[in-house]
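Student: okay, structure incoming, though there's no sequence with it:
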């Protein structure tokens, strides 16, 4: 059940479309929704020079004002739809603010995040990865090109039999129950695959939940899997993609896997992603 949602709001780029998607989702599932704005200090003023500290203080004050504006925008949208909500903000140097948001995100059923836009970078761009790998909860990534509320009629599941994909299917059950059409795409799976983790087995699993799905098997080079998936999503007018988020640990960082990174960069449809 999706009863407690959070939307992570950037303060240095437009957030209107992200807010609209979040409140529409909260309305659909009759959920509580928290809006969280994250304001970063570029450097701890306690260790900066006096001149640098003055500049940083001015930048910080500007960011605080922007956070207040975006949270007001969020509250107006939530009140308009009668959604129970709360507005929160974090103010700290980047690593501390990110840690606070990541810890906070562990108690939500779903965290709604904005897709990073390389042409319009935000200080909060890395939050999507950090929350995906650090929260233990699914994220719903909203493409920066989105201009309308999230639909649930046509859902596309990306399936490879892996643990993240399995978690994503489980996390997406509330969406699947509202879908009119469920498609499953397996890339480079054998046409006669019948193992316990095949797309055929997944269809049988969903059928036991009274969910009907149709399979699609595609062939693609490893570097082009994300494009093949997005092309299929476009062909079927998909409203929502469900997928596992893959990555590997390097010291304290998680590095996105190739297909996951390709989806992060090229996403054209909202995606529920689980790790």
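Tutor: Looks like it arrived, so ask away. Predicted model only: the values in this text are computed from it and were never measured.

Student: from here on, contacts and neighbour counts on C-alpha atoms
Tutor: Will do.

Student: tell me which residues of the top helix by length along the chain are tucked away?
Tutor: With DSSP state H applied, the helix covering the greatest number of residues in the chain is identified as helix 50-80. Neighbour-count burial for helix 50-80, counted by 16 or more other CA atoms under 10 Å, picks out 53, 56, 60, 63-64, 66-68, 70-71, 74-75, 77-78.

Student: for it, packing partners?
Tutor: Using 3 or more CA pairs under 8 Å, 6 or more residues apart in numbering; DSSP states H and E, the elements in contact with helix 50-80 are helix 16-29, strand 32-41, strand 85-93.

Student: for the residue lying closest to residue 262 once chain neighbours are set aside, give me its contacts.
Tutor: Excluding the flanking residues, the one nearest residue 262 by CA to CA, 6 or more residues apart in numbering is residue 226, at 5.7 Å. For residue 226, the contact set (CA atoms under 8 Å, 6 or more residues apart in numbering) comprises 259, 260, 262, 263, 266.

Student: quick one: residue 226 from residue 249, how far?
Tutor: 21 Å (CA to CA, to the nearest Å).

Student: check the separation of the first and last residues in stretch 236-253.
Tutor: For stretch 236-253, the first-to-last residue distance is 36 Å (CA to CA).

Student: what lies in contact with that stretch?
Tutor: 132, 150-159, 162-169, 172, 233, 254-257, 260, 269-275.

Student: ok, now how distant is the nearest residue to residue 74 once chain neighbours are set aside from residue 122?
Tutor: Spatially, and ignoring its direct neighbours in sequence, residue 74 is nearest to residue 19 (6.1 Å; CA to CA, 6+ apart). Noted for residue 19: a distance of 16 Å to residue 122, by CA to CA.

Student: quick one, which of these two is more surrounded?
Tutor: Neighbour tally, residue 19 and residue 122, criterion other CA atoms under 10 Å: the higher count belongs to residue 19, 26 against 14.

Student: next up, the contacts around that one.
Tutor: Residues in contact with residue 19 (CA under 8 Å, 6+ apart) are 7, 9, 74, 77.

Student: what is the nearest of the residues you listed to residue 214?
Tutor: residue 7 (31.5 Å; CA to CA).

Student: please compare the first structure with the one that follows:
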């Protein structure tokens, strides 16, 4: 809501059940009947509407428009006619939430901002870190994040130069030049992963500069590739983001 207020945005709140929830103890996952889901959706939608009205934000509240969709397609379908998706996402989420977020990232064509539980995404993050490998996904994530990047006090472009998939294409230095033409205050930071994963190498820099937003491309590989070579995208989704993270595929 704070992002919507700062950017004079229209909010579409998407409310639907994913088919399971944790009970009050957090110990078990309970599967609900269709009627239970509808009842919960109606209560949540009423609460969301009340809160948005109290903030004076332009909004609409939508449910799942077509139950023929798989759960992973619902968010993606709404994001296709939006500028940005936002979802709470952390470690240990149930499989339904994982499908929803994966659909938003890989099927929508739009950027998705993942916010760790208990975090408030800054309307205008002051220190943004960009994970750059010159891939199409990285390009889309950077351009999706431009409204935040242009207002940030500090932008750090990080390239992991000893990654097995490092692309010798347009360098982070050239990206810094582009961002400067957009009015951003950007610098380039090459790093090496060593024995760490790519996400760990980037997050070490994020912690050092006290970044409050990470921007990175998302790439979906075959399962065998992930097993043999690893995947920065899957590592981040498995661990959950440590700070608000904007991703695009």
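Tutor: Yes, it's here. All values derive from a computational prediction rather than experimental measurement.

Student: that older thread, distance to residue 105 of structure 1 added to the buried residues of helix 50-80 of structure 1, as a markdown table?
Tutor: Listed next are the buried residues of helix 50-80 of structure 1 as a markdown table, based on distance: CA to CA, whole Å:
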| residue | distance to residue 105 of structure 1 |
| --- | --- |
| 53 | 31 |
| 56 | 28 |
| 60 | 24 |
| 63 | 22 |
| 64 | 21 |
| 66 | 22 |
| 67 | 18 |
| 68 | 20 |
| 70 | 19 |
| 71 | 17 |
| 74 | 18 |
| 75 | 19 |
| 77 | 21 |
| 78 | 19 |
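
Student: which stretches of the stretch 151-275 of structure 1 form helices?
Tutor: All helices of the stretch 151-275 of structure 1, identified by DSSP state H, counting those that start in this stretch, fall at 163-171, 173-178, 199-207, 225-235, 258-266.

Student: nearest to residue 26 of structure 1, of those helices?
Tutor: Comparison of the helices of the stretch 151-275 of structure 1 against residue 26 of structure 1 by CA to CA identifies helix 173-178 as nearest, at 12.3 Å.

Student: what stretch of structure 2 does the closest one fall on?
Tutor: The counterpart of helix 173-178 of structure 1 in structure 2, counting by TM-score structural alignment, spans residues 146-151.

Student: tell me, how many residues neighbour the equivalent of residue 269 of structure 1 over in structure 2?
Tutor: Aligning on TM-score structural alignment places residue 269 of structure 1 opposite residue 243 in structure 2. Residue neighbour count, defined by other CA under 10 Å, stands at 21 for residue 243 of structure 2.

Student: tell me the contacts of residue 243 of structure 2?
Tutor: 115, 116, 119, 212, 213, 214.

Student: to which residue of structure 1 is the fifth one aligned?
Tutor: In structure 1, the position corresponding to residue 213 of structure 2 is occupied by residue 240, as judged by TM-score structural alignment.

Student: look up how far residue 182 of structure 1 lies from that match.
Tutor: 10 Å.

Student: neighbour-wise, which of these two wins?
Tutor: residue 240 (28 against 23).

Student: run through the residues that contact the closest residue to residue 180 of structure 1 other than its chain neighbours.
Tutor: Spatially, and ignoring its direct neighbours in sequence, residue 180 of structure 1 is nearest to residue 153 (4.9 Å; CA to CA, 6+ apart). Residue 153 of structure 1 makes contacts with 178, 179, 180, 181, 239, as judged by CA under 8 Å, 6+ apart.

Student: residue 225 of structure 1 now?
Tutor: 187, 259.

Student: rebuild the contacts of residue 226 of structure 1 as TSV, extending it with distance to residue 95 of structure 1.
Tutor: Output for the contacts of residue 226 of structure 1, formatted as TSV (distance: CA to CA, whole Å):
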residue	distance to residue 95 of structure 1
259	27
260	24
262	25
263	25
266	27
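
Student: most distant residue from the centre of structure 2?
Tutor: residue 35 (30.8 Å; CA atoms, centre = their mean).

Student: picking that back up, to which residue of structure 2 is the residue nearest to residue 180 of structure 1 aligned?
Tutor: Using TM-score structural alignment, residue 153 of structure 1 pairs with residue 126 in structure 2.

Student: residues of stretch 207-217 of structure 2 that come out buried?
Tutor: In stretch 207-217 of structure 2, counting by 16+ other CA under 10 Å, buried: 211, 212, 213, 214, 215, 216, 217.

Student: closest to residue 8 of structure 2 out of those residues?
Tutor: Nearest to residue 8 of structure 2 among those is residue 213, at 20.2 Å by CA to CA.

Student: which residue is the nearest non-sequential neighbour of the counterpart of residue 130 of structure 1 in structure 2?
Tutor: Counting by TM-score structural alignment, residue 130 of structure 1 corresponds to residue 103 in structure 2. Sequence neighbours aside, residue 72 is the residue nearest to residue 103 of structure 2 in space, at 4.5 Å (criterion: CA to CA, 6+ apart).

Student: and the one you found, which of the three is it?
Tutor: helix (DSSP: H, G, I helix; E, B strand; the rest coil).

Student: right, I'll call it a day here.
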